[in-house]
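In: Prediction below, plus the sequence it came from.
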Amino acid sequence: MSLRLIHYSDLENAYDDPTRAARVAGLVERVRADAGPDPIVLGSGDDTAPGVLSLTYEGRQSLDLYRTLDPDVETFGNHDFDYGLDTAREIVAESPQAWVSSNVFLDGRPFGEGVGVEPWTIVERGGDRVGVFGVLDDATPALNPTAEPLDVTDPVEAAREATGALRDRGVDAVVALSHLGTGDRELAAAVDVDAVLGGHVPSERIERIDGTTLTRPGSGGQVLLELDLTDGAVNRHEVDDAPPDGSVQSRLDERLSDAGLDEVVGYVEEPIERTESAVFRGESRIGNFVADAYRWAAGADVGLQNSGGVRAGPPLIDAVTVADLVSVVPFQEPVSVAELSGTELLAVLRGAVESDLKFAEPDWWHAHVSGARLVWDRNEHSLVDVTVGGDPVDPDATYSLATTDYLFFSADEFPALDERHRVRRLDTQYEVLADYARERGIDPIRSGRIVRSAGSDY
């Protein structure tokens, strides 16, 4: 058996940079042209949303890439349901690849069965047969309000059932398309598969666990991974090294122009990084910018942005457009304001280290703040001190908090915050960022809002 796989995942806002999306297609074309067997091209979710064009076209901009890329198999990520279940079905029906999902149900039936979604499929290459199935994080209905009607069952049990069915059919290898994040390790340890192609979090992964190869290319279409199932070897391909496909670029350029999101709202001299490290490892300039904008718009005591809501991507530099700011927080959700007692505020902010996100890396920091200073004991992974406006939090005082409306619904992130705390809603997140940029500019600095327990800035 000599089989090559090409793995992409979490393309998300890659479409907002038409050249980058076009390079994804160009890279796959180049790998296909290499000597060797025709590769199997596989996507492991969040490849339709979120993003600027995704908001405007409800994920259908992905079809511009899919129809050129012509993947073999795709599975769902949590954001592939951002625009409702009917839209997700429409994209499945119009896209060229097979879609697999083993643990997503609606009203007791497999989701999407009427438009061709299957629990698993078999791909043939040169006489070899590869079984492919897909599993989704079972926290998805809590992570994405539009997915609430879905029943997402235990992914490991679903994987065992799918793997057994495929082995019974005599396949030569079994591949899991996993949108579980760090849950890939558990999946690999519990199920007899040859490879787990993962997604859901922006950090990259290439490793072996008990004979199973695990890969994760990160987010934003920066990297594609090529896996040889024969020996488990993995090649890492930088998308920026590939030539862009002209047809994909022209279609996405036209969409971006038609969306009317090219207004310049500010200028940045020193690049504002949007890497996984910047977003999830403590205080960052991009996180401060977002939290400051929320607090400014609401006139609140504290601004709060969950780290996972700030999307990784190219740095903000030079002229910054509305489209650039949509790509930072690409969700059709408002900024909302809560009123909390000091005791409740402390409980909310402890979510920076206590959020119950199974897909997350264990050392991630989950908050960006404005108007507050948080002392973080990284060794104990706990929050040990909080001040607001330079003063200790008064348990009996009332504080206002501006944050994304999503956190009022999520039971996994900042669970101490819920709808009873909301007192008003403002504009959509990216509109708040754009207004702030026009009024105050874009020049965030790291100011010691999040510090290690020893006292040094993180």
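Out: Now that the structure is in, tell me what you want to look at.

In: only C-alpha atoms for contact and neighbour calcs from this point on.
Out: Will do.

In: for the stretch 351-458 of the chain, what spans make up the helices?
Out: 351-354, 429-440 (DSSP state H, counting those that start in this stretch).

In: typo on my end, the stretch 51-200 of the chain
Out: 52-57, 62-69, 85-94, 140-143, 155-168, 184-190.

In: Nearest to residue 371 among these would be which one?
Out: helix 140-143 (26.6 Å; C-alpha to C-alpha).

In: Summarise which helices and strands that closest one is packed against.
Out: strand 151-152 (3 or more C-alpha pairs under 8 Å, 6 or more residues apart in numbering; DSSP states H and E).

In: a markdown table please, covering the helices of the stretch 351-458 of the chain and showing mean neighbour count.
Out: Below are the helices of the stretch 351-458 of the chain laid out as a markdown table (neighbours: other C-alpha atoms under 10 Å):
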| stretch | mean neighbour count |
| --- | --- |
| helix 351-354 | 22 |
| helix 429-440 | 20 |
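
In: who wins for proximity to residue 121 among the helices of the stretch 51-200 of the chain?
Out: helix 155-168 (8.3 Å).

In: Against that first model, consider the following:
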Amino acid sequence: MSRDRDYGRRDVLRAGGIVLGGSLVSGPAAAADGEGATTLTVLSYNDIQTAAAQDENFPRLVTLIEQRRAAADGPVVVVGGGDEVGPHALSPISQWRAPVDVLNEVEPDADVIGNHEFDYGLDPISDVTADSEFPWLATNLVDTETGEAFDGTESYRIVERGGVSVGIIGLADQGATTGKTNIDFAAEGITIEDYTETAPAEAKRLKEEEGVDAVVALAHTGIGDAEGLAEADADDDIDVIVVGDDEQLYPPQEVDGSIVSESRARAAYLSEIELTIEGGEVTAWDGELIEVTEDVEKDPTASGIINDYRAEVSLDSPVVETETPLNATFGANYHRETGYGNLITDAMRERVDADAAITNAGGIRSDSVYGPGEITGGDIFNTLPFPNTVVSLELTGEELVETLESQVVTLESDTGQQFGEEISQQTSGLRFEWVPHDDADELVREVYVGGEPLDPDETYEVAVNSYIANGGSGYPLEDKPVVEETGELQATTVVDYLEPQETIAPTVEGRMQRVDRDLPDASVTVDGNGKVVTQFDAPDDVDSVAEDTVAVWASDGEHLDAEKAVFDDEEATLMVRVDDGDLAETVEDADDGEEVPLDLYAKYESSEFDHIYFERSRLNADVAATVRRRGRGRAGPPGR
């Protein structure tokens, strides 16, 4: 449902600084401690999400918070960076209640409304806050008429502890509101103020009018925007920025006079920042990320809460055995086809007997890999935790292409420069190429539906989840005709699909083929004898070709690795050789004289493209293969 991602982790987990002349320089907090100084510890977490349904990291995080509270040399403030109440496997049963019940045991001083706090709708926010024994902040999400925090939330919270006064504010950007929910905030009477203007102004007010010693901003914005907030805070009134949303491992570090930190997600880390408060201001700091490991004992109360909810839905019951890994990581599902994405969409397509199925990459959660081995119902609900149902829509071929193109992120875009080019979805019943570059004539091309070339004027039944059917994740589907509304949770659909099967082994089948540059078209004859050799002129940006990656693909997913491939860098040519007999088996269903469209793909080093996620660029050539049977009937072994 959202685009929260973390494709890597930073190696350095500790940093520190001293405030001198309005900026931070390296050095431990203790270096500035003097008579009358107080050490304030800020503990923070963010994006609990799927951990809320598991008796693993979350109960351990509760214990770790209590341990660090006890070890602190002075007052402690505990805060969250948002996205705590969803999505998780218990959402269909407990909604927000399981994570809120556990957080009530933590007794945080404040948390911020993030996009996943809206998973259950706008009105239930007041139910979330009513069940919470701590405040939820939304400083820049205000009632349009009154200018005050919208129903159930607070604009700020001041914590007085150990002689120190701390002002806390909560912020969300457009990406974490209109960009990741289906809520029309303007129509609901909520104004989303520019956090880079609202936050510095509120921080200044808290210091000048309320007399707080430090200001902590809970920013559900992601690291990039949080760094932008630090830069926008010209007077350095915001001392700490606790970040959520993009789930990065970002140890505390100084950015333009503010200390910025993010604890990745799913209760995997706790951020600890020590501020030296002296004379009513922060004079030094030290900080680190502390990993939540199995060495930390689980808090028994937190474990009991989670396990009581789990028992209601039998999440620990085995469903199927998988022989291949089920990859639910963000990095894989946003960037490329995955075996698990194929399984999910196959289940959706079968459920409504549709021509094709599409699901958004952000709807596949947990950022984990399951199997090989036993898969439980909890595993499926953990990866598909939203209350989305399976819906089928009627789309023309032209609309189907537009739908697929809506999710392509080009390498040259701002998102592409941060995360790399992305296809951002998983599909079934479809095969197509995607060209992730701003100069591409078509972002999606050569589309096949059920093995047949797409007809722009034909109508197709396409299975999707209810979130994207309503226009979520930027899909242009909100006004499309509905064929069937199952009312069945997407996770339930997948479980029902798996239960009759003893074992599964989903793999990557070439449903979505990335292409950076094209080779010239080629024509070959396939008669089942000898070798087929073709030479291509290479584009100017090809420095070298990974010869072991060259393969020929048919439109039904059958493919054949090249027997030999040689790139001549002086002549800028690529020679490819395949066994004719093996190639004939790839097109064995073709009639004598029939021309079969094939595609050749190869990975290469480019002098032009600097990829963020992928290691290499990718070439494509359209190959027209004319089948000749030579009077032997269909190609095949003797006696067939």
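Out: All right, it came through fine. Remember, predicted model here, so these are calculated numbers, not experimental data.

In: Would you pull the TM-score for this pair?
Out: Comparison of the two superposed chains (TM-score structural alignment, normalised by the length of structure 1) gives a TM-score of 0.89, and 456 aligned residues with a C-alpha RMSD of 3.0 Å.

In: which one of the helices of the stretch 51-200 of structure 1 is the most hemmed in?
Out: helix 52-57 (a mean of 23; mean count of other C-alpha atoms under 10 Å).

In: Mean distance of it to its aligned residues in structure 2, please.
Out: Once fitted to structure 2, helix 52-57 of structure 1 is off its aligned match by 1.9 Å on average (mean C-alpha distance after the TM-score superposition for structure 1).

In: and if you look at stretch 265-274 of structure 1?
Out: Looks like 2.6 Å for stretch 265-274 of structure 1 (mean C-alpha distance after the TM-score superposition for structure 1).

In: was I right about residue 384 of structure 1 contacting residue 353?
Out: No. Using C-alpha atoms under 8 Å, residue 384 of structure 1 makes no contact with residue 353, being 10.6 Å away.

In: Quick one: the helices in the stretch 201-350 of structure 2, in order.
Out: Going by DSSP H, counting those that start in this stretch, the stretch 201-350 of structure 2 shows helices at 223-232, 300-313, 330-335, 339-352.

In: So for the helix ranked longest in structure 1, what gets flagged as buried?
Out: In structure 1, assigned by DSSP state H, the helix with the most residues is helix 18-33. Residues 18-29, 31-32 are the ones in helix 18-33 of structure 1 that count as buried (16 or more other C-alpha atoms under 10 Å).

In: Run the angle between it and helix 62-69 for me.
Out: With axes from the mean of the first three to the mean of the last three C-alpha atoms, to 10 degrees applied, the angle from helix 18-33 of structure 1 to helix 62-69 works out at 30 degrees.

In: Helix 18-33 of structure 1 to helix 246-259, inter-axis angle?
Out: 160 degrees.

In: Tell me the mean distance between the following helix or strand past helix 18-33 of structure 1 and structure 2 once they are aligned.
Out: Counting by DSSP states H and E, the next helix or strand C-terminal to helix 18-33 of structure 1 is strand 40-43. The superposed strand 40-43 of structure 1 is, by mean C-alpha distance after the TM-score superposition for structure 1, a mean 1.1 Å from where its aligned residues fall in structure 2.

In: so where is strand 40-43 of structure 1 in structure 2?
Out: Under TM-score structural alignment, the match for strand 40-43 of structure 1 in structure 2 covers residues 77-80.

In: Run the chain-centre distance for that stretch.
Out: Put simply, stretch 77-80 of structure 2 sits 25 Å off its chain's centre (C-alpha atoms, centre = their mean, to the nearest Å).

In: cool, and stretch 227-247 of structure 1?
Out: With C-alpha atoms, centre = their mean, you get 21 Å for stretch 227-247 of structure 1.

In: how long is that stretch end to end?
Out: 27 Å (C-alpha to C-alpha, to the nearest Å).

In: same deal with stretch 360-367 of structure 2?
Out: End-to-end distance (C-alpha to C-alpha), stretch 360-367 of structure 2: 14 Å.

In: can you list contacts of it?
Out: For stretch 360-367 of structure 2, contacts defined as C-alpha atoms under 8 Å, 6 or more residues apart in numbering pick out 1-4, 50, 87, 328-330, 333-334, 382-386, 424-426, 468, 473.

In: mind putting the helices of the stretch 201-350 of structure 2 in a markdown table, distance to residue 257 of structure 2 included?
Out: As requested, the helices of the stretch 201-350 of structure 2 are exported to a markdown table (distance: least, C-alpha to C-alpha, whole Å):
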| stretch | distance to residue 257 of structure 2 |
| --- | --- |
| helix 223-232 | 7 |
| helix 300-313 | 37 |
| helix 330-335 | 32 |
| helix 339-352 | 43 |
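
In: so what secondary structure elements neighbour the longest helix of structure 1?
Out: Short answer (3+ C-alpha pairs under 8 Å, 6+ apart): helix 18-33 of structure 1 packs on helix 62-69, helix 246-259.

In: how about 10 Å then?
Out: strand 4-8, strand 40-43, helix 62-69, strand 223-228, strand 234-238, helix 246-259 (3 or more C-alpha pairs under 10 Å, 6 or more residues apart in numbering; DSSP states H and E).

In: Determine which stretch of these is the most buried.
Out: By mean count of other C-alpha under 10 Å, the helices and strands packed on helix 18-33 of structure 1 have strand 4-8 as the most buried, with a mean of 25.
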